[in-house]
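Visitor: here you go, sequence then predicted model.
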Amino acid sequence: MSNRKDELAANLANVDRRIAEACAAAGRPREEVTLIVVTKTYPASDVRILSELGVRHVAENRDQDAAPKAAECADLPLSWHFVGQLQTNKVRSVVGYADVVQSVDRARLVTALSKEAVRQERETGCLIQVALDAGESGRGERGGVGPAGIGELADLVARSEGLRLDGLMTVAPLTGPYAGRERAAFERLMDLSTDLRRTHPAATMVSAGMSADLEQAVAAGATHVRVGTAVLGVRPGLG
């Protein structure tokens, strides 16, 4: 256990240094950027260690893994983020533990989340997942709504009981005009965030950047970065 704690502490320190350096280079205060550790495929014991090390935000992408882990760690002062594509049949479970759903990309999902949040008497934060590989409209390869669909979906979230419109999220696209151009993709997301805040000023959260490209996300103005591998190591079964 102490070895794992030492390993995670060293990795966290390294990621924190990277974020701090990226903030300094961008002329931003370090406290403007929140680290979310993506704990998918890792056990609850790792989540517990991360909490001891000061991590306050963790993310999962599969409800069947996340629900038991969140239950096991219910005593910890953590905010849970759901970042995977979310099927409506999983909404009841996810609303039970997720403080924020970062992958809101269609009206049917908003309706299901609202109904369940009201039923459970919870307030669920929502990020609109933006697909920058989808052109202006349509859906992305990994979920998300095209830029042209943001406004309508954001308005629906904002007026839905039990939901809170927190902002936007994207995953750097593997195809389309932004493939291999992470900085440009994240800058486009920031422009879309600026547009959104004209009508929804409280929707200030911009979730972008992962282990490989967090610097580009911070440079563009992201408020939250989602880091898994750089903190927890290569995922089991992937090498």
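Guide: Thanks, I have the structure now.

Visitor: only C-alpha atoms for contact and neighbour calcs from this point on.
Guide: Will do.

Visitor: Three-state assignment for the closest residue in space to Gly180 that isn't next to it in sequence, please.
Guide: Using C-alpha to C-alpha, 6 or more residues apart in numbering and skipping residues adjacent in sequence, the residue nearest Gly180 is Leu174, 6.9 Å away. Of the three states, Leu174 takes coil under DSSP: H, G, I helix; E, B strand; the rest coil.

Visitor: I'd guessed Leu174 sits against Glu182; true?
Guide: No: at 9.6 Å, Leu174 does not count as touching Glu182 under the criterion of C-alpha atoms under 8 Å.

Visitor: check it against this one:
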Amino acid sequence: MTDRRNELATNLAAVEERISSACAAAGRKREEVTLIVVTKTYPASDVRLLHELGVRNVAENRDQDAAPKAEACSDLDLSWHFVGQLQTNKVRSVASYADVVQSVDRLKLVGALSSAAVKAERELGCLIQVALDADAGTRGERGGVAPDGIDELAAAVAEAPGLRLDGLMTVAPLAGPFAGRQRAAFERMMEFSSSLRAGHPAANMVSAGMSADLEEAVGAGATHVRVGTAVLGVRPRLG
């Protein structure tokens, strides 16, 4: 365990240096960017070590992995972020432990999350996941609503009992006009965020950037970066 703790500490320090350097280059304060460590496929023991090392925000993308892990770590002061595509039949479980659902991309999901949050007597933070590769009226390959659907979804979340509209999330697209242009993609997201805040001033969170492109996200103005591999190591192939 000591070896694993040292490995995680070393990796965290390297990621911290990258975020700090990116903030300095962008003229931003380090505290403007929150690191979320994506712990998917890794055990609860790693989550506990990360907590020891100062991590307070962790993310999961599959409820069947996240629910038992959150339960095993329920004694820790952690914020759990759900970042995967979410099916409505998993909403009740996710609403029992997640503090923020970053992958809200359709009206049906808003209704399901609202009902589950009210039943659980919890308030769920919600991010609208935006797919920069989606055409008007469609969803992206990896989830996310097309940009023209942001306002409708945001209004629905803002009005829904038990939900709190926190902002926007995106994944750098692999196709479309922004493919291979992460900085441009994230700058476009900041424009959407600015428009959203005009009607919803408190919805100022922008979750963008991962291990490979966190510098571009920080440079564009992201408030949260989601880093897995750079902290925990390369995930084993499943199957």
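Guide: Received the coordinates, thanks. Since this is a predicted model, take the numbers as computed values, not measurements.

Visitor: coming back round to it: quick one: which of Leu174 and Glu182 of the first structure has more around it?
Guide: Glu182 (23 against 15; other C-alpha atoms under 10 Å).

Visitor: the top helix by length along the first structure aligns to what range in the second structure?
Guide: Counting residues, the longest helix found in the first structure (DSSP state H) is helix 2-26. Alignment of helix 2-26 of the first structure against the second structure: residues 2-26, by TM-score structural alignment.

Visitor: mind listing what's buried along that stretch?
Guide: Neighbour counts using 16 or more other C-alpha atoms under 10 Å place 5, 8-9, 11-12, 15, 19-23 of stretch 2-26 of the second structure among the buried residues.

Visitor: mean deviation of it from the first structure?
Guide: Following the fit onto the first structure, the mean deviation recorded for stretch 2-26 of the second structure is 0.2 Å by mean C-alpha distance after the TM-score superposition for the first structure.

Visitor: what does that stretch contact?
Guide: Stretch 2-26 of the second structure is contacted from outside by 29-30, 33, 49-50, 53, 214-215, 218-219, 230-232, using C-alpha atoms under 8 Å, 6 or more residues apart in numbering.

Visitor: which one of the residues you listed is nearest to Leu165 of the second structure?
Guide: Ranked by distance to Leu165 of the second structure (C-alpha to C-alpha), the contacts of stretch 2-26 of the second structure are led by Val33 at 18.7 Å.

Visitor: how near is that closest one to Tyr42 of the second structure?
Guide: 24 Å (C-alpha to C-alpha, to the nearest Å).

Visitor: so for these two, which residue has more residues nearby?
Guide: The residue with more neighbours, out of Val33 of the second structure and Tyr42, is Val33; 21 against 17, by other C-alpha under 10 Å.

Visitor: ok, for that one, nearest residue in space, not its chain neighbours?
Guide: Using C-alpha to C-alpha, 6+ apart, the nearest residue to Val33 of the second structure is Thr223, at 4.6 Å.

Visitor: which residues touch that neighbour?
Guide: Counting by C-alpha under 8 Å, 6+ apart, Thr223 of the second structure has contacts 32-34, 205-208.

Visitor: mind putting those residues into CSV with secondary structure and distance to Arg106 of the second structure?
Guide: CSV is the format used below for those (DSSP: H, G, I helix; E, B strand; the rest coil; distance: C-alpha to C-alpha, whole Å):
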residue, secondary structure, distance to Arg106 of the second structure
Glu32, helix, 29
Val33, coil, 27
Thr34, strand, 26
Met205, strand, 19
Val206, strand, 18
Ser207, strand, 18
Ala208, coil, 19
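
Visitor: narrow those to just the buried residues.
Guide: 33-34, 205-208.

Visitor: how many residues are close by the alignment partner in the first structure of His200 of the second structure?
Guide: With the correspondence set by TM-score structural alignment, His200 of the second structure lines up against His200 in the first structure. Other residues lying near His200 of the first structure total 18 when counted by other C-alpha under 10 Å.
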